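Novice: Below are the sequence and a predicted model; questions follow.
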Amino acid sequence: MSATEPDPELEEAAESGENSGDGDSDDALAELPPSAKLVYKVLEYEAPLTQEGIAAESRLCPRTVRYALGKLADRDLVTSRVCLEDARQSKYRIAE
């Protein structure tokens, strides 16, 4: 099979709906930049976290984390609540 020919097994899986988890969030994530995908995965495993915590876990700079959280919030993929330890900060988690 050449690189230009479609793979029949992949087409069958796509048509039957296999390998599709949460379709809405998967579709929304597919269009996001890599930094937003990384932040989403960090929150998936470590939530709730502050922006500082996300930056530490993901090793992204704080500005990139803010940008990624903005993109995720625009698509309603994350929610935030005021941090009880420090009301100047928010804790982020994946929206349910």
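Specialist: That came through fine.
Novice: rest of the way, CA atoms for contacts and neighbours
Specialist: Will do.
Novice: what distance separates the start and the end of stretch 71-82?
Specialist: One end of stretch 71-82 to the other measures 19 Å (Cα to Cα, to the nearest Å).
Novice: Tell me the buried residues in that stretch?
Specialist: Residues of stretch 71-82 classed as buried by neighbour count (16 or more other Cα atoms under 10 Å): 71-73, 77-80.
Novice: In addition, the following structure is provided for comparison:
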Amino acid sequence: MSSNSFDELPCSAKLVYKILEFYGPMTFSQLRNQTKLPTSTLRQALRVLKENGMINAGICLEDIRSRIYSLTECIELAKDV
């Protein structure tokens, strides 16, 4: 991820990204509780991050009705270099 693409993200998307970076994978409700963002704003932030390839959404094994969001591996690996 280039710093320019991150800088161009909405503030809500940056917040969600940083929360996932700090805490690791989370469900939608966990993100909502952690960020305190309104539901529609959080959905928009997740959509923007997914469209930019910055996060993945998978099925939560504890509750298959929920999705779990995490940073994409390529971004996590790039930070380690």
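Specialist: Here it is on my side, so go on. Quantities reported herein were computed from a predicted structural model and do not represent experimental measurements.
Novice: that older thread, tell me which two of the buried residues of stretch 71-82 of structure 1 sit farthest apart.
Specialist: Lys71 and Ser80 (13.4 Å; Cα to Cα).
Novice: Mind listing the shared neighbours of those two?
Specialist: With contacts defined as Cα atoms under 8 Å, 6 or more residues apart in numbering, no residue is shared by Lys71 of structure 1 and Ser80.
Novice: so stretch 12-26 of structure 2 aligns onto which residues of structure 1?
Specialist: Counting by TM-score structural alignment, stretch 12-26 of structure 2 pairs with residues 35-49 of structure 1.
Novice: now the counterpart of Ser66 of structure 2 in structure 1: how far from Leu60 of structure 1?
Specialist: If you follow Ser66 of structure 2 across to structure 1 using TM-score structural alignment, you land on Gln89. According to Cα to Cα, Gln89 of structure 1 stands 18 Å off from Leu60 of structure 1.
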